[in-house]
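Student: pasting a predicted model and its sequence here:
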Amino acid sequence: MDYNLYVRHSGGKEAPDQAGAFTDRAYQAFMAAFEREYGGGRVPLQVGFHFTLMNGGAYWKALERFAEEVCVRDDVRCVSYREYLDETDLEPLVRVGG
């Protein structure tokens, strides 16, 4: 999750001057997690993000680069949680709003 990276990288304090380094580190973390599943059990990788730019947008930039490289692979699908649940006939553990 982007917030976890934010806290790990900068202690939860904005450090936009280090955005480039944080982007690279986050991208490497996303790729390592992906490659672990891609070459192993093929468990769907979940990436959680907030609608905010932390550390100069470092985590959004890392996610964009990751998606551009991974989501175009022939045997990879990037979908929302809702699409995944609809396609697997699984129900969320908690229903919000009714």
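Tutor: Received, thanks.
Student: use CA for all of it now, contacts and neighbours both
Tutor: OK.
Student: what's the biggest helix in this protein, counting residues?
Tutor: The single longest helix within the chain, with elements called by DSSP state H, is helix 19-38.
Student: in that one, which residues are buried?
Tutor: Under the neighbour-count criterion of 16 or more other CA atoms under 10 Å, helix 19-38 has 19-20, 22-27, 30-31, 34, 38 buried.
Student: skipping its backbone neighbours, what lies nearest the residue sitting nearest the centre point of the chain in space?
Tutor: By CA atoms, centre = their mean, the mean C-alpha position of the chain lies nearest to residue 47, the distance being 3.0 Å. Of all residues not flanking residue 47 in the chain, residue 1 sits nearest, at 6.0 Å (CA to CA, 6 or more residues apart in numbering).
Student: included below, for side-by-side comparison, is a second structure:
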Amino acid sequence: PLIPEGPKARPVVAMDYNLYVRHSDGAEKPAMAGEFTERAYQAFRAAFDTQYNGKRLPLELGFHFTLMNNGAYWDALERFAGEVCVKADVECISFRDYVARQRASRAQASVGG
């Protein structure tokens, strides 16, 4: 999904690599990791708050198993998850689990005609 990011809230795909390219043109800039972490966190949090206070659509964030810009995006994700995943009415699950739930829900809806 697209989420607003940065000072002008320009849309970006909610994935670490897309933030990496937006922030540093795909080149490591470890000295700016703190700024990139904060921008990513603010984008994640704003996207979550929009859904939490609105339609409650699932928020999907995509991550690779690599550290970009000195781990800025993983740091942002850890902070974000630590704040929202502990809410009683929020579930943080893998995409695999989400798909399984959707399939089970569709199967349940079709039982009994």
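Tutor: Perfect, thanks for sending it. Note that the structure is a prediction, hence the values are computed from the model and not measured.
Student: what TM-score do we get after superposing?
Tutor: Once superposed, chain against chain, the TM-score is 0.89 (TM-score structural alignment, normalised by the length of the first structure); 90 aligned residues with a CA RMSD of 0.9 Å.
Student: in the second structure, which residues correspond to the next helix or strand after the longest helix of the first structure?
Tutor: Per DSSP states H and E, the first helix or strand lying C-terminal to helix 19-38 of the first structure is helix 58-70. Helix 58-70 of the first structure lines up with residues 72-84 of the second structure when matched by TM-score structural alignment.
Student: figure out how far stretch 23-39 of the second structure is from the centre of its chain.
Tutor: 17 Å (CA atoms, centre = their mean, to the nearest Å).
Student: in the first structure, what range does it match?
Tutor: So stretch 23-39 of the second structure sits over residues 9-25 in the first structure, by TM-score structural alignment.
Student: contacts for the matching stretch, please.
Tutor: Stretch 9-25 of the first structure is contacted from outside by 6-7, 54-59, 61-62, using CA atoms under 8 Å, 6 or more residues apart in numbering.
Student: so the residue nearest to the centre of the first structure makes contact with residue 5?
Tutor: No - at 11.7 Å, residue 47 of the first structure and residue 5 do not qualify as touching, with contact defined as CA atoms under 8 Å.
Student: sorry, back to before: give me the mean deviation of the longest helix of the first structure from the second structure.
Tutor: Its matched residues in the second structure lie on average 0.4 Å from helix 19-38 of the first structure after superposition (mean CA distance after the TM-score superposition for the first structure).
Student: starting at the chain centroid, how far to that helix?
Tutor: For helix 19-38 of the first structure, the distance to the chain centre is 9 Å (CA atoms, centre = their mean).
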